[in-house]
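A.B. asks: give me a 3D structure for the following:
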Amino acid sequence: MEGHMKKFLNEFKAFALRGNVMDMAVGVIIGAAFQAIVTSLTNDVISPFIGLFGKTDFSSMVLTIRGVDIRYGAFITSVINFIIMAFIIFMLVKVLNKLSSLGHKDAPAAPDTKECPYCCSKISVKAVRCPNCTSQLS
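C.D. replies: Down below sits the predicted model:
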C-alpha cells in the first residue's frame, strides 16, 4: 500500500513540475491579479465617467420586485468588465503571435519552373519535353 502511495506522489510531482503546468499556474495567478485591475478600472473610472453623461451610476441601478432586489447595474458593470478583459486578452494574444512570428521566416516555396538545358527557356518542373525546342528532358 505504501509503495502505491509513493508511486502516486512521484507521478503527481512529475506532473505538477512539468513546464506547461507551471506556466498555466503563473498565468492563472497573473490573470486573477489583472482581473482586479480591470474591475477597479470599470468600477472606479468607467462607470462614474459614463455616469457623467448618462446621469446615472450603474452600481445604483436596482429593480425591486416583491421585496427582492435585482441589481442589474452590477450585471452591466460585470459585462463591461468582461468586454474590457476580452479585448485586452485579444490584444495581448495578437501581440504575442506577432512577436513569435518575427523570428520565424516561412520556408521558400519550391520553384514551379525550371530552365531547359538546351534552349534556356523557362518551362514547368513537371515537363519531360521542352515545349519550345521539343528536346527530351531527363
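
A.B. asks: every contact and neighbour count from this point should use C-alpha atoms.
C.D. replies: Noted.

A.B. asks: I'd guess residue 59 is in a strand, am I close?
C.D. replies: No. Counting by DSSP: H, G, I helix; E, B strand; the rest coil, residue 59 is not part of a strand but helix.

A.B. asks: how about the residue positioned nearest the centre of the chain, secondary structure?
C.D. replies: By Cα atoms, centre = their mean, the chain has its centre lying nearest to residue 93, at 3.9 Å. Here residue 93 is recorded as helix under three-state DSSP.

A.B. asks: look up how far residue 60 lies from it.
C.D. replies: Relative to residue 60, residue 93 is positioned 35 Å away (Cα to Cα, to the nearest Å).

A.B. asks: quick check: residue 105 is in a helix.
C.D. replies: No. Read with three-state DSSP, residue 105 is coil and lies in no helix.

A.B. asks: separation between it and residue 97?
C.D. replies: Distance from residue 105 to residue 97, by Cα to Cα: 14 Å.

A.B. asks: and these two? Which one has more around it.
C.D. replies: Set residue 105 next to residue 97 and count neighbours by other Cα atoms under 10 Å: residue 97 wins out with 11 against 7.

A.B. asks: how about the helices in the protein?
C.D. replies: Here the chain has its helices, by DSSP state H, at 2-16, 19-40, 47-54, 72-102.

A.B. asks: which strands and helices sit next to the second one?
C.D. replies: Other helices and strands packing on helix 19-40, by 3 or more Cα pairs under 8 Å, 6 or more residues apart in numbering; DSSP states H and E, are helix 72-102.

A.B. asks: another one to check against the first:
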Amino acid sequence: MIKEFRDFIAKGNVMDLAVGIIIGAAFTAIVNSLVADIINPIIGLIIGGVDFSNLYYVMSGTVPEGAGLQTAKDSGAAVFAYGSFITAIINFLIIAFVVFLLVKAVNSIKDRAMRKGEEVPSAPKGPTQEELLTDIRNILASGNSNVPPANAASPTMPAE
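C.D. replies: Sure, this is the predicted structure:
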C-alpha cells in the first residue's frame, strides 16, 4: 500500500497538479487585489461611487444607517450581501479571462514548437542519377533502343 501511494505521488501529473494548486493560490491573491483595489473602484467611479463590497440588504434585525457590511454582520442582523457576490462574479470573470489568455499562449507556443520540429515535405523521390545512368548504359549495351529501362520508377525513353 505504501509502495502504491509512493508510485501515485511520483507520477508527473500529481506533481503538476500540486504546482498548479500552489500557483493558483498565489494567483488568487493577485486577482483579489486587482479586483478590490483597482477594478471595483473604477467601476464604482463610473456608476457613481458605489463600493460593491459594502452593498447588502438587511433581511432581519437592525443595523445603524450607513453601516458597512462588516458592521451589519457584527450586529447579528441577517444580511444579504449581494455586493460580495458581485465581487465574486467579477473575480471569476477576470480569472477565467486570464486563464484563457494563458492557455492560448501555451497552445501558440506548442504550435510553433510543433511546426519547427516538423520536416518540410520534399518532392516525391524519383530515380537517382546513378539509376538513370545505369538504365541508359543497359539500353546502349543491349543495342535495342526499344528496351524499357530496368528501373520501373525511371521514365522510359522514346523510341527512335
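
A.B. asks: circling back: counterpart of the residue nearest to the centre of structure 1 in structure 2?
C.D. replies: Superposed on structure 2 with TM-score structural alignment, residue 93 of structure 1 falls opposite residue 103.

A.B. asks: which residues sit in contact with its match?
C.D. replies: Contact partners of residue 103 of structure 2, counting by Cα atoms under 8 Å, 6 or more residues apart in numbering, are absent.

A.B. asks: which residue lines up with residue 20 of structure 1 in structure 2?
C.D. replies: By TM-score structural alignment, residue 20 of structure 1 lines up with residue 13.

A.B. asks: from residue 113 of structure 2, how far off is that match?
C.D. replies: To residue 113 of structure 2, residue 13 of structure 2 is 22 Å away according to Cα to Cα.

A.B. asks: one more: residue 130 of structure 2?
C.D. replies: 38 Å.

A.B. asks: now render the helices of structure 1 as JSON lines, adding distance to residue 65 of structure 1.
C.D. replies: Listed next are the helices of structure 1 as JSON lines, based on distance: least, Cα to Cα, whole Å:
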{"stretch": "helix 2-16", "distance to residue 65 of structure 1": "49"}
{"stretch": "helix 19-40", "distance to residue 65 of structure 1": "28"}
{"stretch": "helix 47-54", "distance to residue 65 of structure 1": "24"}
{"stretch": "helix 72-102", "distance to residue 65 of structure 1": "12"}
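
A.B. asks: of those, which is nearest residue 66 of structure 1?
C.D. replies: helix 72-102 (15.7 Å; Cα to Cα).

A.B. asks: between helix 47-54 and the closest one, find me the angle.
C.D. replies: If you take axes from the mean of the first three to the mean of the last three Cα atoms, to 10 degrees, helix 72-102 of structure 1 sits at 120 degrees to helix 47-54.

A.B. asks: check the fit of helix 72-102 of structure 1 onto structure 2 and give the mean distance.
C.D. replies: Averaged over the aligned pairs, helix 72-102 of structure 1 sits 0.3 Å from structure 2 after superposition, using mean Cα distance after the TM-score superposition for structure 1.

A.B. asks: flag every buried residue along that helix.
C.D. replies: By neighbour count on 16 or more other Cα atoms under 10 Å, the buried set for helix 72-102 of structure 1 is 73, 74, 77, 80, 81, 82, 84, 85.

A.B. asks: the aligned residue in structure 2 for the first one and residue 53 of structure 2: what is the separation?
C.D. replies: With TM-score structural alignment defining the correspondence, residue 73 of structure 1 maps onto residue 83 in structure 2. Here the distance between residue 83 of structure 2 and residue 53 of structure 2 works out to 5 Å (Cα to Cα).
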